[in-house]
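> please work out how this folds:
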Amino acid sequence: MTRVLYLISCAAGPTQYVEKGVEQAQKRGWDVCLVLTPSAAEWWAPRMSELEDLTGHPVRSRYKLPGEADALPKAAAMLVAPLSCTSLNKWGAGIADTLALGLVSEGVHMGVPVAAMPYFNQAQGAQPAVARSIRDLRAQGVRFLDGEDGYASHPPKQGNPAGFPWNRALDAVATMAATHQ
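Next up, the predicted model:
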């Protein structure tokens, strides 16, 4: 039986290259379901069918309507990568106004292993809400992957979205999923 990974990506630079994360996860044996924030979905709108062909699933970005069946299989693990500063602070504050945030907000409290790897600059990271949000998510059991264990914030205007370390995020998810079984 193939394990299902929800890869949840926000509107942050590396989402331009989300197919790299999908492909790396698939090579590790994951059945990847991709969920994008509404802004990230706009980035991919002209090429959404490429992502759907790659994953074999519809790419979700909005809550389903009442009465609609779930389009995706149940997740064995969830990875939010890249996690934008905006989505981090909304999630940390308990705001689930997007499908992406709603899934992880519930998932972590339903026993699904959840990891998150940020991608934002040091100026954004200096906002006091960031440290609070990270602390609050970790207290809920989210594995927040920053610094040496994940992604260290970059100076403003000096990020390298193509070089996002998907492998580190997927290593963490694999470890979490293995200990969760």
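> going forward, measure contacts and count neighbours with C-alpha atoms only.
OK.
> which positions within the top helix by length along the chain qualify as buried?
Longest helix of the chain, by residue count under DSSP state H: helix 166-180. Within helix 166-180, the residues that qualify as buried are 166, 168-170, 172-174, 176-177, counting by 16 or more other CA atoms under 10 Å.
> to compare against the first, here's the next sequence to fold:
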Amino acid sequence: MTTPRTRELYLTMAAAGIPRSSVELVRSAQEAGWNVTVLCTPDGTRFHDLEAIEDLTGEPVRVAYRAPGTGKSLPPPDALLACPFTFNSVNKFANGIADNFVVSLMCEMAGYGVPMLVVPNVGPQLARHPAFSASLATLGRMGVDVFFDADAPQGERLPSWERVIERLGRLGAGEAGAG
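Modelled structure (predicted):
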């Protein structure tokens, strides 16, 4: 009898305020059977409890490229979850502006065909900006699943972690889609 292989998840986080702890998101993903590697934008480090996340995962949160010959490589991912993701990071990713480690890695993983779920946390004013809707359309054409309801009330735009993890579990199964 062989033990099932643990699914590898890259969780990328940006500088978005969230009503629930990102630590709880990591824990929810782990409880769903994912081994979680967390990566964060430089500005995002001020928005998330990196020390608690590192305690939970047993690994440092990656914020920058590692120098050649130092540290260990990341395990290859089965999926990537970008949550929470900002207006800025969504637009950068969609347009290939890889000016930080997280967005650069996401662009590379898109090239590998890694299934991705992007969960923006964007207010109504920014959600109405034409660049944002164009970026969401670009991500859809790239095969990225975007979990965002622009018509939801402000306090309900970010889905519950349970809904995020449920949707993540459907990636690659042909069930996820825009909205």
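> ok, back up a step: for the longest helix of the first structure, packing partners?
Using 3 or more CA pairs under 8 Å, 6 or more residues apart in numbering; DSSP states H and E, the elements in contact with helix 166-180 of the first structure are helix 18-27, strand 77-83, strand 114-118.
> could you dump these to JSON lines with distance to Trp44 of the first structure and mean neighbour count?
Putting those into JSON lines (distance: least, CA to CA, whole Å; neighbours: other CA atoms under 10 Å) gives the following:
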{"stretch": "helix 18-27", "distance to Trp44 of the first structure": "10", "mean neighbour count": "18"}
{"stretch": "strand 77-83", "distance to Trp44 of the first structure": "15", "mean neighbour count": "26"}
{"stretch": "strand 114-118", "distance to Trp44 of the first structure": "20", "mean neighbour count": "27"}
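> just the helices in the second structure please.
Listed in chain order, the helices of the second structure (DSSP H) span 22-31, 50-57, 87-95, 101-112, 124-127, 130-141, 161-169.
> next, count neighbours for the residue mapped onto Glu108 of the second structure from the first structure.
Matched by TM-score structural alignment, Glu108 of the second structure corresponds to Glu106 in the first structure. Applying other CA atoms under 10 Å, we find 12 residues neighbouring Glu106 of the first structure.
> then the one 4 residues further on?
With neighbours defined by other CA under 10 Å, the count for Met110 of the first structure comes to 9.
> what of Met48 of the first structure?
Residues contacting Met48 of the first structure under the criterion other CA under 10 Å number 15.
> any idea how far the closest residue to it other than its chain neighbours lies from Glu50 of the first structure?
Using CA to CA, 6 or more residues apart in numbering and skipping residues adjacent in sequence, the residue nearest Met48 of the first structure is Val59, 7.5 Å away. From Val59 of the first structure across to Glu50 of the first structure, the span is 10 Å (CA to CA, to the nearest Å).
> next one: Tyr119 of the first structure
Distance, Tyr119 of the first structure to Glu50 of the first structure, by CA to CA: 24 Å.
> ok, these two, which is more surrounded?
Between Tyr119 of the first structure and Glu50, Tyr119 has the larger neighbour count (other CA under 10 Å), namely 28 against 13.
> for that one, what is the corresponding residue in the second structure?
Counting by TM-score structural alignment, Tyr119 of the first structure corresponds to Asn121 in the second structure.
> could you measure that match against Cys107 of the second structure, distance?
From Asn121 of the second structure over to Cys107 of the second structure (counting by CA to CA), the distance is 20 Å.
> quick check: Gly141 of the first structure touching Val108?
Yes - counting by CA atoms under 8 Å, Gly141 of the first structure sits close enough to Val108 to count as a contact (6.8 Å).
> who's more crowded, these two?
Applying other CA under 10 Å to Gly141 of the first structure and Val108 shows that Val108 carries more neighbours, namely 18 against 15.
> let me know the angle separating the longest helix of the first structure from strand 77-83.
Relative orientation of helix 166-180 of the first structure versus strand 77-83 (axes from the mean of the first three to the mean of the last three CA atoms, to 10 degrees): 150 degrees.
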